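Student: Sequence first, then the predicted structure:
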Amino acid sequence: MADLFAAEPDPAAPADTPLAERLRPASLDEVIGQEHLTGPEGPIGRMVAAGRLSSLILWGPPGTGKTTIARLLAGAVGYRYVAISAVFSGVADLKKVFAEAEMQAHSGKRTLLFVDEIHRFNRSQQDGFLPYVEAGAVTLVGATTENPSFELNAALLSRSQVLVLHRLDEAALGTLLERAEAVSEAPLPLTDDARAALITSADGDGRFLLNQAEMLFAAGIAEPLDTAALRDLIQRRLPVYDKDREGHYGLISALHKSIRGSDPDAALYYLGRMLTAGEEPLYLLRRLTRAAVEDIGLADPQALVQCMAAKDTYDFLGSPEGELAIVQACLYLATAPKSNALYMAQKDAWKSAKEHGSLSPPKHILGAPTKLMREQGYGKGYEYDHDAPDAFSGQNYWPEEMTPKTYYRPTDRGFEKRLAERLAWWNEKRQEAQGEQG
């Protein structure tokens, strides 16, 4: 079935042919929504103009044209087109394809091998493409919905150009519906609002949209449906989201960065995207807790408390009631004062610990449980801070071989502003005390 659809319907197609097939493009310039690739200045347009292809990885969401572009690309430059699916093909199928491609190459016929869902092949299978790609027996065009940098071998990526296909926008999807109405010789039985809702439900997937349109044409609806009636009739479309793949990592990154950027509405949107798609709530709570200590820290110590309380509440109530506590934690974090001073302090302190990890603390702060240790000066000269004025002795606590460092630099935001004032006062008193000792 086609992924993108023709600028004009095919009059030769039988009436019972699926709608998407009847709207199949006949040339690259009829492909909708990917002009940044197929246009004259795009990489595919330039390859066609030159009459020679390089191996490609087409990366994009479902229903955006990967299969269609590969087929049309082969025709545009006169290559033999062979298509396989990584879901249904194995090593024996690949060997057969490569053998046929080599035979065709001897007679001067080049082969474009299209591999749908190429990320489904394991690493060793992907390595099997390399000698044939390098020898020019095949020009590989792989299609994937997953991030190639995660799913494909580095060696294969280095021999291919990755092209990113965009999800179809509302204008492109609206054009598809107009083409569908033209080939069906009837308007869709929808109000304007319901038509807009149908386009939104497609989530950028042209194939899904045309399948829904075909169902509406076949239903024999007498009066136009409004949005509520349309929702009752069509299948609810679940968000495209793989919990262990690109969608997962992209959305959790967007959630974390929206919190860091103090945008509570964007944060709530991405939280909703993940929860409604079936993400594990406790995973989200772990990531929110991480944001609380990484991006807020002591600017608002209650941020961490809110996350732990949300975790306890969710454990107690479960879904869906407990999800409201996750929402509360998310909004608290997004609206809290921000500071990464704690995070940066950890990084700097850990770095020093690795560099100076074997240095002993000064003897006056070491315990002296034995007589020998006391004779060696352990604990000698230690001042108990609670006996000092203001409960602060100002002693040196650093190894003798190290210059005291400053790791934690509080901001002037939230509770850290008070901490900064307290630390400044302590530093002043410490300099006075150590000056007297010197």
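Tutor: On my side now, so go ahead. The model shown is predicted, which means the values in this text are computed figures rather than measured ones.
Student: Please count neighbours and contacts with C-alpha atoms only from this point.
Tutor: Noted.
Student: Tell me how far the helix or strand that contains residue 374 lies from the chain's centre.
Tutor: In this structure, residue 374 sits in helix 371-375 according to DSSP states H and E. Put simply, helix 371-375 sits 59 Å off its chain's centre (CA atoms, centre = their mean, to the nearest Å).
Student: Tell me which helix or strand comes right after that helix.
Tutor: helix 415-437.
Student: Only the buried residues of that next one, if you could.
Tutor: Across helix 415-437, burial judged by 16 or more other CA atoms under 10 Å covers 415, 416, 419, 420, 430, 433.
Student: For residue 187, state which of those residues is nearest.
Tutor: Nearest to residue 187 among the buried residues of helix 415-437: residue 415, at 61.7 Å, using CA to CA.
Student: pretty sure residue 23 is touching residue 178, no?
Tutor: No: using CA atoms under 8 Å, residue 23 makes no contact with residue 178, being 11.0 Å away.
Student: who has more neighbours, the two?
Tutor: Set residue 23 next to residue 178 and count neighbours by other CA atoms under 10 Å: residue 23 wins out with 25 against 16.
Student: Break down the stretch 151-300 of the chain into its helices, ranges please.
Tutor: 154-158, 170-184, 192-201, 206-218, 227-233, 246-260, 264-276, 281-291 (DSSP state H, counting those that start in this stretch).
Student: Could I get those in a markdown table, plus columns for distance to residue 375?
Tutor: Shown next, in a markdown table, are these (distance: least, CA to CA, whole Å):
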| stretch | distance to residue 375 |
| --- | --- |
| helix 154-158 | 62 |
| helix 170-184 | 82 |
| helix 192-201 | 80 |
| helix 206-218 | 83 |
| helix 227-233 | 84 |
| helix 246-260 | 53 |
| helix 264-276 | 60 |
| helix 281-291 | 47 |
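Student: Which neighbouring elements make contact with whichever strand or helix holds residue 345?
Tutor: Using DSSP H and E, residue 345 falls within helix 341-355. With contacts taken as 3 or more CA pairs under 8 Å, 6 or more residues apart in numbering; DSSP states H and E, helix 341-355 sits against no other helix or strand.
Student: how about that helix: buried residues?
Tutor: Buried-residue list, helix 341-355, by 16+ other CA under 10 Å: 341, 342, 343, 345.
Student: Please apply the same query to stretch 35-53.
Tutor: So stretch 35-53, judged by 16+ other CA under 10 Å, has buried residues 35, 36, 37, 38, 43, 44, 45, 46, 47, 48, 53.
Student: Just give me the neighbour total for the nearest residue to residue 161 once chain neighbours are set aside.
Tutor: Once flanking residues are discounted, residue 161 sits nearest to residue 56: 4.8 Å by CA to CA, 6 or more residues apart in numbering. A count of nearby residues for residue 56, using other CA under 10 Å, gives 20.
Student: before we go on, here's another structure to hold up against the first:
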Amino acid sequence: MIPLPERLRPQTLEDWLGLESMGASLQNLFEAIRNDSVFSFILYAPPGTGKTSLALLIKKHTKSRFFQINAVSSGVKDLRDIFEQARAWKQRADQDSVLFVDEIHRFSKSQQDALLSAVEKGEVTLIGATTENPSFELNAALLSRVKIIYWDRLGSESLLEILQKGFELLKAENTSTEIKLDEDFLKILSESTDGDARQALQTLERLFPTLTRTRLADELKKAFLKHDKDAELHHQIVSAFIKSMRANETEAALYYLARLWEAGEDPLYIVRRMMIFASEDVGNADLRALAAMNAIRSSVEFVGRPECYYALAQGTILLSEAKKSREVGDRFQKALEKVRRGGSLRPPAFLTNAVTNFDRKSGKGRPREEGESYLPA
């Protein structure tokens, strides 16, 4: 059976929910789709927010020949075949071509390079979809030839509207089935799936027709949080955690700690970042911080998940509320600058050891003169 998210894809631009609340760039894009004047762009958005649905709507509205590939399963040969077909259709029927590349961030550098000439010459209009920041994943030459369009995860109101449509469709398809629907079931689901319409609809279909809070609570134990350890969001959450502690915003720091925890982050990775913070941001302003982090590391190693979150939370509160000083790092960086600027300068003679007679004759190991610097001259 076709999954509910697929059955519920918008069939027209008018079916698209939340269009009126979208930014100017997205409204301009929808106007271009209506006028069949789509330009090359990369759509950067979280999973389950409608990237593929938008591409399929473009396919419906355009008179251009439409090619669709997934970067995971396609290579340079596939691209060259498409470009040959695009040139042939242009020559034979004066028909333009649109190429939709899903998960375009998966393309290697050579595959991205293969797109450049065709896009630059106008042989294809490129539409790329990605969940990863294009600035990190796509090369500069390709980025300079396309527009980057970003939209955020779906808000709970838009997601609730989608879920209501999904529920009505399931109800219409199962007229002889007895349905149990707890009050606020759809609202709770809309607020618990991290803005991912696909996940929300799949959950609705799995639990149908017994849509109770108890079953939903069991289902939601399987976290929906996005947190790919190699992706940008992971680093954003870690950065938010560190910056919240730096700003003495304890509740925010605990929130981002909980985000890391709930997404399955390695507790030892978190402790490692906290130990760095203890030296970098607290430093000598509170000497207990580094000692406490060592104790917390031992606790985390010994106790492990799940109870080690007590130690992590304890450390987060301590670091967030401690006095801050970046003196340690700042002064060491100044020392590094002197080393890099001065090169391999020899220490003053009074700091060196006189091992041989020649050393002694050359002044090594001599007494320090009054006012003489300990630094190389």
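Tutor: Looks like it came in fine. What you see is a predicted model, and the numbers here were worked out from it, not measured in a lab.
Student: Pipe the buried residues of helix 415-437 of the first structure into CSV and attach distance to residue 331 of the first structure per row.
Tutor: Putting the buried residues of helix 415-437 of the first structure into CSV (distance: CA to CA, whole Å) gives the following:
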residue, distance to residue 331 of the first structure
415, 18
416, 20
419, 24
420, 26
430, 40
433, 45
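Student: From those residues, pick the one nearest residue 106 of the first structure.
Tutor: So of those, ranked by how close each gets to residue 106 of the first structure (CA to CA), first place is residue 416, at 73.5 Å.
Student: Quick check: closest non-adjacent residue to the closest one.
Tutor: residue 299 is the one closest to residue 416 of the first structure (CA to CA, 6+ apart), at 4.6 Å.
Student: mind listing what the residue in the second structure that that neighbour lines up against touches?
Tutor: The alignment partner of residue 299 of the first structure in the second structure, by TM-score structural alignment, is residue 285. Contact analysis of residue 285 of the second structure by CA atoms under 8 Å, 6 or more residues apart in numbering lists 323, 324, 325.
Student: quick one: residue 285 of the second structure from residue 328 of the second structure, how far?
Tutor: Here residue 285 of the second structure is placed at a distance of 10 Å from residue 328 of the second structure (CA to CA, to the nearest Å).
Student: likewise residue 334 of the second structure?
Tutor: For residue 334 of the second structure relative to residue 328 of the second structure (CA to CA), the value is 10 Å.
Student: ok, now residue 125 of the second structure?
Tutor: Distance from residue 125 of the second structure to residue 328 of the second structure, by CA to CA: 53 Å.
Student: Equivalent analysis for residue 264 of the second structure, please.
Tutor: 32 Å.
Student: hang on, the earlier thing: report the mean deviation for the helix holding residue 374 of the first structure after fitting onto the second structure.
Tutor: Here helix 371-375 of the first structure, set against the second structure after superposition, deviates by a mean of 4.0 Å using mean CA distance after the TM-score superposition for the first structure.
Student: contact partners of stretch 307-321 of the second structure?
Tutor: 244-250, 253-254, 257, 261, 267, 270-271, 274, 277-278, 282, 289, 292-293, 296, 299-300.
Student: Would you mind checking the residues you listed for buried ones?
Tutor: 244-246, 248, 250, 253-254, 257, 261, 267, 270-271, 274, 277-278, 282, 289, 292-293, 296, 299-300.
Student: coming back round to it: would you agree the residue nearest to residue 161 of the first structure is in contact with residue 140?
Tutor: Yes: Residue 56 of the first structure is within contact range of residue 140, at 6.2 Å (criterion: CA under 8 Å).
Student: returning to what we had before: possible to save the contacts of residue 285 of the second structure as CSV with distance to residue 93 of the second structure and neighbour count?
Tutor: Formatted as CSV, those follow (distance: CA to CA, whole Å; neighbours: other CA atoms under 10 Å):
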residue, distance to residue 93 of the second structure, neighbour count
323, 72, 16
324, 69, 22
325, 70, 18
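Student: List the contacts of the aligned partner of residue 12 of the second structure in the first structure.
Tutor: Aligned by TM-score structural alignment, residue 12 of the second structure pairs with residue 27 of the first structure. Residues in contact with residue 27 of the first structure, defined by CA under 8 Å, 6+ apart, are 72, 76.
Student: Mind telling me what the residue nearest to residue 161 of the first structure corresponds to in the second structure?
Tutor: By TM-score structural alignment, residue 56 of the first structure lines up with residue 41.
Student: With residue 199 of the first structure instead?
Tutor: Aligned partner of residue 199 of the first structure by TM-score structural alignment: residue 190.
Student: Its match contacts residue 153, correct?
Tutor: No: contact criterion CA under 8 Å: residue 190 of the second structure and residue 153 do not qualify, at 12.0 Å.
Student: Looking at those two, which is more packed in?
Tutor: residue 190 (26 against 17).
Student: Excluding covalently adjacent residues, which one is nearest to residue 200 of the second structure?
Tutor: Residue 200 of the second structure sits nearest to residue 193 (CA to CA, 6+ apart), 5.9 Å away.
Student: What is the burial count for that neighbour?
Tutor: Residue 193 of the second structure: 22 neighbours (other CA under 10 Å).
Student: Would you enumerate the residues in contact with the residue mapped onto residue 166 of the second structure from the first structure?
Tutor: Residue pairing (TM-score structural alignment): residue 166 of the second structure is matched to residue 180 of the first structure. Contacts for residue 180 of the first structure (CA under 8 Å, 6+ apart) come out as 19, 23, 210, 213.
Student: and which of those is nearest to residue 369 of the first structure?
Tutor: Looking across the contacts of residue 180 of the first structure and measuring by CA to CA, the closest to residue 369 of the first structure is residue 210, at 80.8 Å.
Student: Show me what that closest one aligns to in the second structure.
Tutor: Checking TM-score structural alignment: residue 210 of the first structure goes with residue 201.
Student: Kindly report the same for residue 317 of the first structure.
Tutor: Aligned partner of residue 317 of the first structure by TM-score structural alignment: residue 303.
Student: Pull the number of nearby residues for the nearest residue to residue 431 of the first structure once chain neighbours are set aside.
Tutor: Leaving aside its chain neighbours, residue 431 of the first structure sits nearest to residue 394 (7.5 Å; criterion: CA to CA, 6+ apart). Look at residue 394 of the first structure: counted by other CA under 10 Å, it has 19 neighbours.
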